[in-house]
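[1] got a structure for you, letters missing:
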């Protein structure tokens, strides 16, 4: 936040020249600059990702200029509340996924790509000494209400706008899970805490074991939301 205020103050003081400098130097902090999957994470990143909702062409265009790849998937509403919205299939990310078929909203795919490139892989290399080879996911789409209740609000999983991540397999063969390693006084525990904390700058909603018992064994990630991070 302090960086963002400093940039805006610089623009206000220096006029258009400072404005241009800020856009060129700190685009990740400015909500009006275009999003790039290759930019570092900034104060405006999660807002820009959320703004992709409902604009599938703009979201797909991000992947055309990136090493990451997705394939458009046909949007399909099965009921009034349930179906695929802005849907894509993950094709090429920095790591594989298990199960390998991942269909989800394009903004969420963009958020995952940023998180993997800027948070997960650097933390894995630095803290664990090995890159992440595979990410274990518990699913994206599920036509259900929150927590499987019979009434109440519908889950973001009902429109494939959320993914649950349970763990990671490293290139050297080690396995890390939220169920077994969250909160541990270990490198694995430190890795999980870092990718949760820094992921909050990418996802509109990021829930984990500290949120409630229902999330004790996974991260729940959404591109949309109101900055909930626990």
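    Perfect, I can see it now. Quantities reported herein were computed from a predicted structural model and do not represent experimental measurements.
[2] C-alpha only now, for contacts and for neighbours.
    OK.
[3] residues contacting the nearest residue to residue 92 once chain neighbours are set aside?
    The spatial neighbour of residue 92 that comes closest, neighbours along the chain excluded (C-alpha to C-alpha, 6 or more residues apart in numbering), is residue 69 at 4.8 Å. Contacts for residue 69 were tallied using C-alpha atoms under 8 Å, 6 or more residues apart in numbering; they are 63, 90, 91, 92, 93.
[4] May I ask which of these has the most neighbours?
    Top of the contacts of residue 69 by neighbour number is residue 90, holding 24 neighbours under the definition other C-alpha atoms under 10 Å.
[5] now the helices for the protein?
    Using DSSP state H, the helices of the chain run over 2-14, 16-25, 45-50, 56-64, 106-115, 121-123, 178-181, 187-199.
[6] Strands of this structure, start to end?
    Listed in chain order, the strands found in the chain under DSSP state E are 69-72, 76-77, 83-84, 87-92, 96-98, 103-105, 132-139, 162-170, 175-177, 205-207, 219-222, 228-229.
[7] Could you save the ones you listed as JSON lines and add columns showing distance to residue 9?
    Below are those laid out as JSON lines (distance: least, C-alpha to C-alpha, whole Å):
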{"stretch": "strand 69-72", "distance to residue 9": "37"}
{"stretch": "strand 76-77", "distance to residue 9": "46"}
{"stretch": "strand 83-84", "distance to residue 9": "42"}
{"stretch": "strand 87-92", "distance to residue 9": "39"}
{"stretch": "strand 96-98", "distance to residue 9": "43"}
{"stretch": "strand 103-105", "distance to residue 9": "36"}
{"stretch": "strand 132-139", "distance to residue 9": "40"}
{"stretch": "strand 162-170", "distance to residue 9": "36"}
{"stretch": "strand 175-177", "distance to residue 9": "43"}
{"stretch": "strand 205-207", "distance to residue 9": "29"}
{"stretch": "strand 219-222", "distance to residue 9": "32"}
{"stretch": "strand 228-229", "distance to residue 9": "28"}
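[8] putting a second one here so we can go through both:
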């Protein structure tokens, strides 16, 4: 088991998974409200933790299936205990190992993509997993423009890829995505960085028609 899985296994046992849910809930829900879920769709959450985003998404009348994956076995156990309906499914795996034969309309990731061995490899896999016209939403508080959070990697004592907003955009573009960014801020939060920088969301859209080149 790698160090990241070990850390999140411990967090799932000591209740920190619920703290993460509470920390991110406001900005994530605010972002998701800007997304149109007005027709039948499938949804994948990469690094789903205890499944809180999957549970929220699965409440949509148009949600056909919502799958959450996480490297932490204990996080998946927690997600299954909180399961609310039949459209939810949780799998103990990482993005690199996930079968890419099943395609999704939307892929989501909050505070997890920077833990992977290679962001480029992970992005290519996510691109494969998306249907033409599908979208990948990547949320992070850990980016170099936000000076208050760059100490997190030393605190966590694990590999965390620290990129700037510009570098994130470049990696998405190099993968083939059309890219948009949005900062979701919590203007009433006590923490200055949450008011001034907030969560960076990078949206990558896969073209409707793929080039034959």
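    On my side now, so go ahead. For clarity, every value in this text was computed on a predicted model and none was experimentally measured.
[9] TM-score, when you put one on top of the other?
    Structural agreement between the two chains, given as a TM-score (TM-score structural alignment, normalised by the length of structure 2), stands at 0.27; 100 aligned residues with a C-alpha RMSD of 6.1 Å.
[10] I'd like the helices of structure 1 laid out as CSV, including distance to residue 77 of structure 1.
    Formatted as CSV, the entries for the helices of structure 1 read as follows, by distance: least, C-alpha to C-alpha, whole Å:
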stretch, distance to residue 77 of structure 1
helix 2-14, 39
helix 16-25, 39
helix 45-50, 21
helix 56-64, 16
helix 106-115, 16
helix 121-123, 35
helix 178-181, 32
helix 187-199, 29
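[11] among those, which is nearest residue 222 of structure 1?
    Nearest to residue 222 of structure 1 among these is helix 106-115; the distance by C-alpha to C-alpha comes to 6.3 Å.
[12] That closest one to helix 56-64, inter-axis angle?
    When axes from the mean of the first three to the mean of the last three C-alpha atoms, to 10 degrees is applied, the directions of helix 106-115 of structure 1 and helix 56-64 differ by 20 degrees.
[13] Helix 106-115 of structure 1 packs against which elements?
    In terms of contact count using 3 or more C-alpha pairs under 8 Å, 6 or more residues apart in numbering; DSSP states H and E, helix 106-115 of structure 1 is assigned the packing partners helix 45-50, helix 56-64, strand 87-92.
[14] how about those, which one is nearest residue 13 of structure 1?
    helix 45-50 (24.6 Å).
[15] For structure 2, just list every one of the strands.
    If DSSP E is used as the criterion, the strands of structure 2 fall at 41-46, 63-70, 88-92, 104-110, 130-140, 178-184, 199-205.
[16] Dump those strands to JSON lines, plus mean neighbour count and distance to residue 29 of structure 2.
    What follows is those, written out as JSON lines (neighbours: other C-alpha atoms under 10 Å; distance: least, C-alpha to C-alpha, whole Å):
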{"stretch": "strand 41-46", "mean neighbour count": "24", "distance to residue 29 of structure 2": "14"}
{"stretch": "strand 63-70", "mean neighbour count": "22", "distance to residue 29 of structure 2": "16"}
{"stretch": "strand 88-92", "mean neighbour count": "20", "distance to residue 29 of structure 2": "18"}
{"stretch": "strand 104-110", "mean neighbour count": "22", "distance to residue 29 of structure 2": "12"}
{"stretch": "strand 130-140", "mean neighbour count": "21", "distance to residue 29 of structure 2": "12"}
{"stretch": "strand 178-184", "mean neighbour count": "16", "distance to residue 29 of structure 2": "10"}
{"stretch": "strand 199-205", "mean neighbour count": "23", "distance to residue 29 of structure 2": "12"}
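[17] Fine, thanks again, bye for now.
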